[in-house]
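> dropping the sequence and predicted coords here.
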Amino acid sequence: MFNPISVAGILRAPDSARGGHAEMTLDEKGKVTVRSGGADISRFHVRSLRVPGAGAGGMRPLLLPDGSVFETADAAAVDEIIRRRTVQGTSLWGGLVDAKMHYAVAAVALVAAGAWLAVTMLLPFAARKAAELMPDTVARTVGEETLRSLDQGVFTGSNLDAARRGAVQKRFEKIAAYAGDARKFTLVFRHGNTVGANAFALPDGSIVVTDELVELAENYDEIAAVLAHEAGHVVNRHGMRMVVQDSIITLAVVVLAGDLFSASSLAVALPAVLLKSGYSRDFEREADRYALDYMRSQKIDPARMSAILKRMTEKAGSTGGPSLLSTHPSYEEREEIFKGGAGTK
């Protein structure tokens, strides 16, 4: 912070050789006030001053924004004014920004708040609505292409015997019926290899369950709990909502234009988004709540889900391989959901 400067001199109007006595004051904020005849003649920021060069008779001139010239014999004061002008910059715009800094900070805060609101509330809302309008052909193409990609790089055919597959299929049919439209659900068996014990949902209603998950489960209620969770993703259209949120602008054009050919073509490129990103934690929590409601309706002990989740978490940690659990809430958080639901009907 600078101390104020006050210097006496002569003020000459533009294009005039005549002048009158005046006083120039520079305050600690860089504001310059020129007074003459007991009145304020001019006010501006020090950055707006110009230094035209040495004046006649040892006088030091300063050029004001309106073209007036202030001259003084106090060279030391002029040098200090010039120094302060240099320290604070040379542009009028910089002076205005400095003077309105609190407004700038407020504006930045408002922009940040608006961006936060858009990302956390408006974008998910728009994604939900867009996903509802998305043609079934897009969801089907995304599901098919995603499964094809996994079959080429991750999965191999299932090794489960017919009896075990049949028992799991029977439980799955109850879950599909509970969802209200069993026709859109398909159970797909695969050997997970590096994916290990897992199950996950695709936007077209396909739910993939790995041999490793079936082998890890101690009973079919545990498998049903996991499959109900995946059905929750399908019912809530999490796959398409996630894709929309990642590609909101392009997909909005597709939806508004109603170009099904473009939508189907675009969908071919979307499996990579699904494979790379995984479902958000909010989506996972929503699917957990759906699974809990299903388990209550079937009188399945919610502790079955806690038990299989614990084993899946431990298995994923011991193998060190990739896990589709990585985007889920923590095991402890999910355990609380199902523990809390154990005594609730």
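Noted; the coordinates are in hand.

> when you work out contacts or count neighbours from here on, use the C-alpha atoms and nothing else.
Noted.

> three-state assignment of the closest residue to Val34 other than its chain neighbours?
Setting aside the residues directly before and after it, Val34 is nearest to Met24 in space (CA to CA, 6 or more residues apart in numbering), at 4.5 Å. Of the three states, Met24 takes strand according to DSSP: H, G, I helix; E, B strand; the rest coil.

> any idea how far Met24 lies from Thr86?
18 Å (CA to CA, to the nearest Å).

> these two: who's more crowded?
Met24 (24 against 13; other CA atoms under 10 Å).

> picking up where we left off before, surely the residue nearest to Val34 is in contact with Leu11?
No: shown here, Met24 and Leu11 do not form a contact pair, counting by CA atoms under 8 Å, at 9.4 Å.

> before we move on, the earlier item: so who does the residue nearest to Val34 touch?
Ser6, Val7, Ala8, Gly9, Val32, Thr33, Val34, Arg35 (CA atoms under 8 Å, 6 or more residues apart in numbering).

> just the strands in the stretch 51-200 of the chain please.
Secondary structure of the stretch 51-200 of the chain, counting by DSSP state E, counting those that start in this stretch: strands at 60-63, 69-72, 156-157, 186-191, 199-201.

> try it against this one:
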Amino acid sequence: MREPDILEGQFFPPLSSKSQAARLSVTPGTGAPCVSAALADGTTVDGLTVDDLQARDTLHFRGGSSFKADRPLPPEIAARFQGRMRRRIAALEAFSPVKALAMGLALVLCVLFVRAALPLAARGIALALPDRLEQLVGEHTYATLRRIDLSASELPERRRQTLRRRSDALAEAARLTRRPEIVFHRSRIFGANAMALPGGPIIVTDDLVGLLGSDDAVLAVIAHELAHVENRHAMQQVLALAGAAAMASVVLGVDDSLLEELSATLINVWSFNNSRNFEKEADLAALDFLRAGGLDPALFVTAIEKLTSQACADVAEDARARCLAAAGNAGTGWLSTHPGAKERLEYLHRALGG
């Protein structure tokens, strides 16, 4: 018969935080090990049944008593007190080439899911959400922007009403299911810009109207923003980011700050790529909307060229030519939220047949 294993430590009676030194005797058997404790006061506690092993050094017994070993239990002893699920987890944690290969395959599948399945799932969920839910998000965002930056437009009321009326007619001609409100504001932060909030409204800055000049050119940019609202790009991005963050949490865990930072960085890079895809989709849709509304789709290309040139407006005159050349030839970087000017103009000209 095998000699019992002896463990040194502290024994805690049921419902007590007061302990005394003890020697735990663990005798292997055909079933559960036989466990008894010899206490420092000379008494012996026999027939102890282990309910749980915690942190590799603490045994909890049926009835409420416990034993904390002076050092972690040897693996061969700890294994006797682990439940089936805990033993399976321990086996998974042990390294083997097969497990490493399986983990690598799982990571590859996760990457494929994030790149392919997640955007499709986000699109399906976004399109199925009630319109009012998305509009509430847009309304709250708009209220926040008005508090921190947006101020009353200085454009003539008549021109604003004309642009709104023509935007509605464009949405009607393109048979859009969502007709967001068009609002005009001055902005210190956004400059010459237009942006579509989830479910609307679409914000158009005075600087953009001033830069583009004609109402037709402004409508071309509004057509791009209408495409964002129609396809619920903002909600798709939010849902996709939430899914990617959940996936990263499951795969990488959340205990290590370095892994947290790494996963956040990877998610951001992926979201920028997602954003560029949405921008391209909205660009091409804008051309179709303009055609449906009886407007020249080349207006949008001209507007993009003007916005690209605007980036060099504040550059010194002797360096402006170099700035314009660089802006026109700018490629698409990993951290770009929009396609680079060169790529953008190339696919727009292709879509126009030029």
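Right, received. Where do you want to start? All figures in this text were calculated on a predicted structure; none of them were measured in a lab.

> what's the TM-score here?
The TM-score (TM-score structural alignment, normalised by the length of structure 1) is 0.57; 221 aligned residues with a CA RMSD of 3.3 Å.

> how close does the residue nearest to Val34 of structure 1 get to Ser247 of structure 1?
Applying CA to CA to Met24 of structure 1 and Ser247 of structure 1 gives a distance of 60 Å.

> can you check His102 of structure 1 too?
36 Å.

> ok, these two, which is more surrounded?
Higher neighbour count among His102 of structure 1 and Ser247: Ser247, with 14 against 11, using other CA under 10 Å.

> residue in structure 2 paired with that one?
Aligning on TM-score structural alignment places Ser247 of structure 1 opposite Ala242 in structure 2.

> please identify which helix or strand holds that match.
Element membership for Ala242 of structure 2 (DSSP states H and E) is helix 233-252.

> mutual contacts of Met24 and Leu11 of structure 1, please.
Going by CA under 8 Å, 6+ apart, no residue sits against Met24 of structure 1 while also sitting against Leu11.

> about what we covered before: got TSV for the strands of the stretch 51-200 of structure 1, with distance to Ser264 of structure 1 and mean neighbour count too?
Formatted as TSV, the strands of the stretch 51-200 of structure 1 follow (distance: least, CA to CA, whole Å; neighbours: other CA atoms under 10 Å):
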stretch	distance to Ser264 of structure 1	mean neighbour count
strand 60-63	68	22
strand 69-72	72	25
strand 156-157	27	14
strand 186-191	21	20
strand 199-201	20	24
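
> closest one to Ala176 of structure 1 among those strands?
strand 186-191 (8.6 Å; CA to CA).

> can you list the buried residues in stretch 99-115 of structure 2?
Residues Cys110, Val111, Phe113, Val114 are the ones in stretch 99-115 of structure 2 that count as buried (16 or more other CA atoms under 10 Å).

> tell me who's in contact with the first one.
Remark: with contacts taken as CA under 8 Å, 6+ apart, Cys110 of structure 2 is in contact with Met247.

> please say which position in structure 1 it maps to.
Matched by TM-score structural alignment, Cys110 of structure 2 corresponds to Ala115 in structure 1.

> trace Leu147 of structure 1 over to structure 2, please.
Match for Leu147 of structure 1 (TM-score structural alignment): Tyr142.

> any idea how far the helix holding Ala242 of structure 2 is from the middle of the chain?
Centroid displacement of helix 233-252 of structure 2 relative to its chain, using CA atoms, centre = their mean, to the nearest Å, is 4 Å.

> now swap in stretch 287-302 of structure 2 and tell me
34 Å.

> can you tell me what sits against it?
By CA under 8 Å, 6+ apart, stretch 287-302 of structure 2 touches 169-171, 173-174, 216-217, 220-221, 223, 286, 345, 348-349, 352.

> buried only: go through these for me.
Using 16+ other CA under 10 Å, the buried members of those are Leu170, Ala171, Ala174, Asp216, Ala217, Ala220, Val221, Ala223, Ala286, Leu345, Leu348.

> how about the residues you listed, which pair is most distant?
Ala171 and Leu345, at 24.2 Å, using CA to CA across these.

> can you give me the helices in structure 2?
75-81, 84-93, 97-112, 118-128, 131-148, 157-173, 206-212, 215-230, 233-252, 257-292, 298-310, 317-328, 341-351 (DSSP state H).

> so for Leu335 of structure 2, which of these sits nearest?
helix 257-292 (5.9 Å).

> list the buried residues for that closest one?
Those would be 260, 263-264, 267-292, for helix 257-292 of structure 2 by 16+ other CA under 10 Å.

> list the contacts for the residue nearest in space to the middle of structure 2?
Centroid-nearest residue in structure 2, with CA atoms, centre = their mean: Leu241, separated by 2.2 Å. Shown in contact with Leu241 of structure 2 (CA under 8 Å, 6+ apart): Ile267, Ser271.

> residue contacts, Arg344 of structure 2?
Here Arg344 of structure 2 is in contact with Lys280 (criterion: CA under 8 Å, 6+ apart).

> map it across to structure 1 for me.
So, by TM-score structural alignment, Arg344 of structure 2 is matched to Arg334.

> ditto for Lys306 of structure 2
By TM-score structural alignment, Lys306 of structure 2 lines up with Arg311.

> for the nearest residue to Leu133 of structure 1 once chain neighbours are set aside, give its distance to Ala77 of structure 1.
Spatial nearest neighbour of Leu133 of structure 1, chain neighbours left out: Val255 (7.1 Å); criterion: CA to CA, 6+ apart. Val255 of structure 1 sits 69 Å away from Ala77 of structure 1, going by CA to CA.

> circling back to that earlier point, wait, the match of Lys306 of structure 2 sits on Glu215?
No: the pair Arg311 of structure 1 / Glu215 is not scored as a contact, 11.3 Å apart, by CA under 8 Å.

> now the aligned residue in structure 2 for His238 of structure 1: closest residue in space that isn't a chain neighbour?
Aligned counterpart of His238 of structure 1 in structure 2: His233 (TM-score structural alignment). The shortest distance from His233 of structure 2 to any non-neighbouring residue, by CA to CA, 6+ apart, is to Phe278 (6.5 Å).

> what do we get in structure 1 for that neighbour?
With TM-score structural alignment as the criterion, Phe278 of structure 2 matches Phe283.

> ditto for Leu133 of structure 2
So Leu133 of structure 2 corresponds to Val138, using TM-score structural alignment.

> likewise for Leu258 of structure 2?
In structure 1, Leu258 of structure 2 lands on no residue (TM-score structural alignment).

> distance check, Leu258 of structure 2 against Ala326 of structure 2.
Distance, Leu258 of structure 2 to Ala326 of structure 2, using CA to CA: 36 Å.

> again, but for Leu212 of structure 2
Applying CA to CA to Leu212 of structure 2 and Ala326 of structure 2 gives a distance of 21 Å.

> more neighbours, those two?
Neighbour totals were compared for Leu212 of structure 2 and Ala326, and Leu212 leads with 18 against 14 (other CA under 10 Å).

> no more questions from me, cheers.
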